[in-house]
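*Asks:* Following is a predicted model, sequence given first.
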Amino acid sequence: MELGQLRVFEAVVAHRTIAEAATALALEPSAVDAQLRSLERSLATTLLHRTPQGLAPTPSGERLLPWSRRLLEQAEQARREVAGSRPRLRLGVLHSIPDADLSAALAQLADYRLELHTSATYDTVLHDVAAGALDAALILDAPGPLGSLGFPLPPAPLAHLDLAELPLAVVAAPTHAPRLLLPTPGSPYRLAADLLPLTLERLPTGPLPTTLACTLQGLGLALLPASTAHPHLATATLTRLPHHPPPLHLRLIRRA
């Protein structure tokens, strides 16, 4: 029973398919399949079976999961003690987090040797944490349980720690069209905008910088991070509208 086999086993349980686990681990699907078969032979038991939802652990696989996590964590602890260096943290970062908020969060992780992996979508970063390809990730979410903003969660249980609040503002140019400008689908600001109780025409605009540019041109109103809107509010090129969306939470997530 090898550590690489256990990593493959955990990835397949998290992703439910050989192909998605191979992508998360940067391996060929044939290599993932071979590692799984070798692990099953070494234990003389079947660890996974097919279900309508994909691959799922058998009773033997369920018993192996907590052992796999403990063995991998102990191996990482041994590596750190032998190397005598700061522990490595493979950290996923949702790239829509404003720079100032990201810098403050990274400063709280100064005890780690950070290896940053940026991602455009929740799906990628959450599944990589669930599969063990990342140790943790920084994301934006609404107050409440993990996933309150509306993004889907992977099957593996995740824990989270709130590091900071990110205030939001509904803004518009002094003269603007009565429509709501919407950033890229699946982004935290699009998910938050979809929760606004506004009965307006909705106009998709793309990435956040494009949404800001369209707002400055008076094409509509938009929900933006307060830190992004502040310079334009200070010069009166944008005005703050009387809506009070709850702040987003900057969260550190990891496997439970």
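*Replies:* Cool, got the structure. Source: prediction; values computed, not measured. Numbers count the residues shown, from 1 in each chain.

*Asks:* drop to CA atoms for contacts and neighbour counts, all remaining ones
*Replies:* OK.

*Asks:* looking just at contacts, which helices and strands does the helix or strand harbouring Ala21 meet?
*Replies:* Using DSSP states H and E, Ala21 maps to helix 18-25. Where contact means 3 or more Cα pairs under 8 Å, 6 or more residues apart in numbering; DSSP states H and E, helix 18-25 is packed against helix 3-15, helix 29-43, helix 122-131.

*Asks:* tell me the angle the longest one makes with helix 3-15.
*Replies:* For helix 29-43 against helix 3-15, the angle between stretch directions is 110 degrees (axes from the mean of the first three to the mean of the last three Cα atoms, to 10 degrees).

*Asks:* Buried residues, helix 29-43. List them.
*Replies:* 29, 32-33, 35-37, 39-40 (16 or more other Cα atoms under 10 Å).

*Asks:* List the buried residues for the longest helix along the chain?
*Replies:* When the chain is parsed with DSSP state H, its longest helix is helix 59-83. Buried residues in helix 59-83, defined by neighbour count with 16+ other Cα under 10 Å: 61, 64-65, 68-69, 72.

*Asks:* can you put those residues in CSV and add distance to Leu212?
*Replies:* Below are the buried residues of helix 59-83 laid out as CSV (distance: Cα to Cα, whole Å):
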residue, distance to Leu212
Gly61, 49
Leu64, 50
Leu65, 46
Ser68, 47
Arg69, 44
Leu72, 45
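
*Asks:* Pasting the second one now:
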Amino acid sequence: MSDTTGSGRGAVVVRLLLAGPLGIAAWLLLRWWAYVAHEIRWDCDSGGCGTNDPRALLLIGGIAAGAALVVVLWWIVRVVGFGLAVALCSFAMVRGWRAADGGAAGANADAITLWSSVGLAGICLLALALAFELAATGTVARLCGQLSAPARLSDFEPAKGLRGGGTGLMTFTDRDGQVHSRRLRADPTWFHLPVRAIYPRADPSRSRLAAPWYRPWESATDDSGVTGKAELVQQLERLAALHRAGDLSDAEYERAKAKLLGSAPQT
């Protein structure tokens, strides 16, 4: 777990260091493109439109930088990063068009109105996604006075009715040294990530699972040969069916399940 925590923190730092330059690049390139777009001459015929003006590449570069920003931030803040990129790119172009129009209503008025709306939608998406992440990671609960403790997930069981997921046994030690275990709904890709238990001061038995901020898409499948979450769940469901049918013993079932989840079996 400590190795996972250390590598996760290192990956977060690297991605945040990359996000800054990518965001600045997206802003500058798209703002510059919007400012000079009216000066770019396009030659159009039946085969399409083209230009020899290299400034047309500013748009492509800005979009590429914005897309890279989404990818870099996805493992840390997921949809928050997408909303941020949409808002940043939209308002960058709006600033460029306004500068080109001299601050007054001009030829770019319609584009400014449209992309201002897109930018505001991006801010709304960012706010909603951030609220979800703050709740899912237990940040809100901790700010409201609940306690937090490192936890461990084990014994994943696929569950009918939980699309793409199942339940796991969360085990943690509270501040008084008491060990608690509770079966909760859990994503199968979290089983070797540094999850935490969030619980009220007066009643640790009412604990819930808090997801880590850094959640790679393939976090629990690297060593098992499974290539994605959907396939992982299917494999676990097959194992559970074989176990129920008596084709796998309890020990064989636990070993196979632990291998798929990328963790060592319990002894």
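*Replies:* In hand now; what should we look at? Here the structure is a predicted model, which is why all the values come from computation and not from measurement.

*Asks:* List the TM-score for the superposed pair.
*Replies:* Superposed pair, TM-score by TM-score structural alignment, normalised by the length of the first structure: 0.26. Supporting alignment: 114 aligned residues with a Cα RMSD of 6.3 Å.

*Asks:* before we move on, back to that, format the helices and strands packed on helix 18-25 of the first structure as CSV; extra columns: distance to Arg179 of the first structure.
*Replies:* Formatted as CSV, these follow (distance: least, Cα to Cα, whole Å):
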stretch, distance to Arg179 of the first structure
helix 3-15, 39
helix 29-43, 47
helix 122-131, 27
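
*Asks:* closest one to Ala234 of the first structure among those?
*Replies:* Ala234 of the first structure lies closest to helix 122-131 among those, at 32.3 Å (Cα to Cα).

*Asks:* gap between the residue lying closest to Leu48 of the first structure once chain neighbours are set aside and Glu20 of the first structure?
*Replies:* Excluding its sequence neighbours, the residue lying closest to Leu48 of the first structure (Cα to Cα, 6 or more residues apart in numbering) is Pro57, at 4.4 Å. Going from Pro57 of the first structure to Glu20 of the first structure by Cα to Cα, to the nearest Å gives 16 Å.

*Asks:* out of the two, which sits in the busier spot?
*Replies:* Pro57 (21 against 17; other Cα atoms under 10 Å).

*Asks:* from memory the more buried one sits against Ala11, does it?
*Replies:* No - using Cα atoms under 8 Å as the test, Pro57 of the first structure is too far from Ala11 to be in contact (11.6 Å).

*Asks:* coming back round to it: give me the angle between the longest helix of the first structure and helix 29-43.
*Replies:* Using the same axes, to 10 degrees: helix 59-83 of the first structure against helix 29-43 is 100 degrees.

*Asks:* Let me know the next secondary structure element after helix 59-83 of the first structure.
*Replies:* strand 88-94.

*Asks:* what's that following strand packed up against?
*Replies:* Against strand 88-94 of the first structure (3+ Cα pairs under 8 Å, 6+ apart) you get strand 113-119, helix 122-131, strand 136-141.

*Asks:* Could you dump those into JSON lines with mean neighbour count added?
*Replies:* Shown next, in JSON lines, are these (neighbours: other Cα atoms under 10 Å):
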{"stretch": "strand 113-119", "mean neighbour count": "14"}
{"stretch": "helix 122-131", "mean neighbour count": "22"}
{"stretch": "strand 136-141", "mean neighbour count": "25"}
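
*Asks:* Tell me which of those lies nearest to Pro188 of the first structure.
*Replies:* strand 136-141 (6.4 Å).

*Asks:* name the helices or strands packed onto the closest one?
*Replies:* Packed next to strand 136-141 of the first structure, using 3+ Cα pairs under 8 Å, 6+ apart, are strand 88-94, helix 122-131, strand 248-255.

*Asks:* out of the ones you listed, nearest to Leu6 of the first structure?
*Replies:* helix 122-131 (11.0 Å).

*Asks:* Against which helices or strands is the closest one packed?
*Replies:* Looks like helix 122-131 of the first structure contacts helix 3-15, helix 18-25, strand 88-94, strand 136-141, strand 248-255 (3+ Cα pairs under 8 Å, 6+ apart).

*Asks:* Tabulate the ones you listed in TSV, adding columns for distance to Leu233 of the first structure.
*Replies:* Shown next, in TSV, are those (distance: least, Cα to Cα, whole Å):
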stretch	distance to Leu233 of the first structure
helix 3-15	44
helix 18-25	42
strand 88-94	26
strand 136-141	23
strand 248-255	20
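
*Asks:* Of the ones you listed, which stretch is the most buried?
*Replies:* The highest average neighbour count among those, using mean count of other Cα atoms under 10 Å, belongs to strand 136-141 at a mean of 25.

*Asks:* so which strand or helix has the residue nearest to Leu29 of the second structure when sequence neighbours are not counted?
*Replies:* In this structure, Leu29 of the second structure finds its nearest non-sequential neighbour in Gly62, 5.0 Å apart by Cα to Cα, 6+ apart. Take DSSP H and E as the rule and Gly62 of the second structure turns out to sit in helix 57-77.

*Asks:* Buried ones in that helix, by neighbour count?
*Replies:* Quick answer for helix 57-77 of the second structure (16+ other Cα under 10 Å): 58-59, 61-63, 65-77.

*Asks:* if I look at Ser7 of the second structure, how far off is Ala68 of the second structure?
*Replies:* Distance from Ser7 of the second structure to Ala68 of the second structure, by Cα to Cα: 21 Å.

*Asks:* same question, Phe156 of the second structure
*Replies:* 34 Å.

*Asks:* coming back round to it: mind checking the helices and strands packed on helix 18-25 of the first structure for the one nearest to Ala83 of the first structure?
*Replies:* Across these, closest to Ala83 of the first structure is helix 3-15 (Cα to Cα), at 18.3 Å.
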